[in-house]
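S.K.: generate a structure from the sequence data that follows.
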Amino acid sequence: MAVPDPAAESGTPFPFRLRVLDADVPPPIMLHPHWEQALAGFVREEARGVPRGAGNRNYKDRNPKCEVAVALTPLRVLAGERTLEELQAIAAGLGLPWLHSYLSFHHETAIHSILRMSPEETAAALRETADAVDRFPDAEGPAAEVVSVVHRLQQLFPHDRGILLAVCMKLLRLEPGQAAVIPPGCLHTYLSGQTVLVTGISDNALHAGLTEDFVDLCELQQLTCCGQPQPSPLPTVDAGGGEQRIPLWSSDLDLRRVVVGHDPKPVRVGPFSVVLAALDPAGITVDEVTAELEPEAKILYAGEPVTATVTGPSQIFVASTL
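M.R.: Take a look at the predicted model:
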């Protein structure tokens, strides 16, 4: 067994990345391009001679990146775009002139319109939104969700276009053990809570808001001009004995969540597995070799499939190739 070298995770033999994310401060709203977008963007930036490490480089590689989130604590996820009916209810319930205006544009989505806003239009819409959530603290339905979201983000990113994007994004709520898939091409961020993320190995991530990093509004407009794929809850399979199986984007990959009590628990690993201790320490023993894992620490097993013994109490995640 060995602790994986993070630098190695960008290539073979790691076909995935596995980590804990704490949304105490929400990460940037971002989009991972799908396969066609990633390939075209990578070739285009290579032809233009944009250095791969440049701050304004959008496509570090030619790969898509799928993302699966498994909640460790109650988790709120913003992803994709709300339905037209929900957006109309928000515009009416909060009296948002900018949203009313954009919903009358039938040739593009509200999120695409936000990405086209000038700095002056963005500032005006942010003022209208701040006034609206103060005027309607007792809003209901989707408008109530927006009031909560805006209050959360205003404290951290008061002048950021991402607040307007968040008004129009779907809000998913996951309880511990529940999972969701964020497909390539879908804007997303994590609003609050802790989660385990399993992602592909691509480094392609275009930031759209809640950040001071480079934001390529023109490229984001191109990527979202025809809408976005939507996030969805991911059914998990109860394997018994405190173990859940969570489907990933490839039949060659396997993800398991294992809740370990005070008694040791057998867990199958191999031929290539990364084992992550989530919020509590855990111990893992393979062939009389024991490793102690601190919270959020990972360990790699590569070899013939074997049954490891895990001690807790803890919950661990095992991501494996089959």
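S.K.: contacts, neighbours, all on C-alpha from now
M.R.: Will do.
S.K.: show me which residues of the longest helix that the chain contains are buried.
M.R.: With DSSP state H setting the assignment, residue counts place helix 119-135 as the longest helix in the chain. By neighbour count, with 16 or more other C-alpha atoms under 10 Å as the criterion, the buried positions of helix 119-135 are 122, 125-126, 128-130, 132-133.
S.K.: over to stretch 30-40?
M.R.: By neighbour count on 16+ other C-alpha under 10 Å, the buried set for stretch 30-40 is 30-34, 37-39.
S.K.: secondary structure and distance to residue 84 for the residues you listed - can I get that in a markdown table?
M.R.: Shown next, in a markdown table, are the buried residues of stretch 30-40 (DSSP: H, G, I helix; E, B strand; the rest coil; distance: C-alpha to C-alpha, whole Å):
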| residue | secondary structure | distance to residue 84 |
| --- | --- | --- |
| 30 | strand | 22 |
| 31 | strand | 21 |
| 32 | coil | 24 |
| 33 | coil | 24 |
| 34 | coil | 24 |
| 37 | helix | 26 |
| 38 | helix | 28 |
| 39 | helix | 31 |
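S.K.: I'd like the structure of this one too, to check against the first:
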Amino acid sequence: MFVPIANTPRDYAWGSRTDIAGLLGRSPSGKPEAELWLGAHPGSPATILTPEAVGGFMTLADWVAADAASAGLSGQRLPFLLKLLAADAPLSLQAHPSPAQARDGFDRENAAGIALDDPARNYKDAFHKPELIFALSDTFDALCGFRPVGDAAVDVDALLAVPGLSADDLTALAAFRRELEGDDADVLRRVVSSLLDGDSSTLVRAVTAAATSAPRTPAVDTVRLLAGFAPGDPGIVVSLLLNRVTLTRGQVLYLPAGNIHAYLRGFGVELMAASDNVLRGGLTPKHIDVPELLTVLDFTPVAVPYLEPERLENGIDVYRPGVPDFELVHIVAGQGTSPTLELPGAAIALAAAGSVTLTGASGSLTLERGAAAYITPDEGQLSIRGDGELFVATTRL
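M.R.: Below you'll find the model as predicted:
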């Protein structure tokens, strides 16, 4: 069954005013449009455009909750959430829990009587939230994972060499530089805890002052960006400890549990486990819980976590992050190709460009740019015709 779906973008302050509207082929609303959710998550469930085809249910969440079997699900929930994400300003410095951490945190806050809609709640559900981002814009900037402290020390040395710094700024930077000695994970745990859970205002001021005159590097550019967005925030200094990456269109990052990250600017397709569990440490007016964040962080330095595709056939790339909740299929139809895709489970398809017709075992549907549909797994092998770009989110149940 092909079920056309849609939704209204979420107007978070950091959102772009043009990117999502442009992909959907409509005029901008005049407000920030940060995320468009395509899934059954209760926070913003997709609207079903043909409710008569699914027993009258108006949202994907209502249909799945009432009749998961008809929706092609073996459990009582759709385990993934597909989004368009459009950032004109940095998002919060954050990480997500593992499955065990999520279950424990959810049960703990329930036992404490914290309401699910309480802004101070950390765990809104009992599920983990690994995620990937596929860059649609020409560039997509992000911070993702800790880098070796020796690499951060090189950038701090460059800040110390900036002429004209005050004695106080030099003292603060020199003390910070001395902290960056020792075993990577131990140093990172100690330094991040001190920065986020103590008074780091003097160091933040010193790093910001030095970056205004320092030669441009990715780290310096990040400090300048964050200082303009959230002056005085300790996340400005934490950024020096993180990998800075600029994706080009078509590149993908995968962010597993415990990976500290912050999207800085760009437009992309995001796919994640269907959860709203976010532990924040800075760069946001939202709820911050540093002690809880520190319990979920993985302080092991990592390389930039690019996710490379598996090529199935001409025009089809599959991004498999190694979790059962989701995988992302990217298809470019046209130019003499007529690919087919075997559905491993329930799916959501989104046309990012052109016009694409999907034909399965019992029906077909044409998706124009910006249109989306939920597809039950009984459609089996999809034949894909047309000229356009298609994303398919699915799961290996």
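S.K.: any idea what the TM-score is?
M.R.: Scored against TM-score structural alignment, normalised by the length of structure 1, the superposed chains reach a TM-score of 0.85; 310 aligned residues with a C-alpha RMSD of 2.7 Å.
S.K.: for the counterpart of residue 32 of structure 1 in structure 2, what are its contacts?
M.R.: Under the alignment defined by TM-score structural alignment, residue 32 of structure 1 corresponds to residue 96 in structure 2. Residue 96 of structure 2 makes contacts with 128-130, 256-259, 277-279, 296, as judged by C-alpha atoms under 8 Å, 6 or more residues apart in numbering.
S.K.: again, 6 Å this time
M.R.: Shown here is residue 96 of structure 2, whose contacts under the criterion C-alpha atoms under 6 Å, 6 or more residues apart in numbering are 129, 257-258, 278.
S.K.: among the residues you listed, which one has the most neighbours?
M.R.: For the contacts of residue 96 of structure 2, neighbours were counted by other C-alpha atoms under 10 Å; the highest total belongs to residue 129, with 26 neighbours.
S.K.: and the counterpart of it in structure 1, helix, strand or coil?
M.R.: When the two structures are superposed using TM-score structural alignment, residue 129 of structure 2 falls opposite residue 65 in structure 1. For residue 65 of structure 1, the secondary structure call by DSSP: H, G, I helix; E, B strand; the rest coil comes out as coil.
S.K.: the nearest residue to residue 39 of structure 2 once chain neighbours are set aside is in what secondary structure piece?
M.R.: Distances taken as C-alpha to C-alpha, 6 or more residues apart in numbering place residue 81 nearest to residue 39 of structure 2, at 5.0 Å, with adjacent residues excluded. Residue 81 of structure 2 is located in strand 80-87, with elements delineated by DSSP states H and E.
S.K.: for that strand, packing partners?
M.R.: Packing partners of strand 80-87 of structure 2 (3 or more C-alpha pairs under 6 Å, 6 or more residues apart in numbering; DSSP states H and E): strand 35-38, strand 261-273.
S.K.: and those as a markdown table, adding distance to residue 396 of structure 2 and mean neighbour count?
M.R.: Converted to a markdown table, these look like this (distance: least, C-alpha to C-alpha, whole Å; neighbours: other C-alpha atoms under 10 Å):
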| stretch | distance to residue 396 of structure 2 | mean neighbour count |
| --- | --- | --- |
| strand 35-38 | 18 | 25 |
| strand 261-273 | 12 | 24 |
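S.K.: of those strands, which is nearest residue 115 of structure 2?
M.R.: Evaluated over those, closeness to residue 115 of structure 2 peaks at strand 261-273, with 22.3 Å, by C-alpha to C-alpha.
S.K.: which is the next helix or strand following that closest one?
M.R.: strand 279-282.
S.K.: quick one: that next one to structure 1 mean distance?
M.R.: After superposition onto structure 1, strand 279-282 of structure 2 lies on average 1.6 Å away from the residues it aligns with, using mean C-alpha distance after the TM-score superposition for structure 1.
S.K.: alright, that wraps it up for me.
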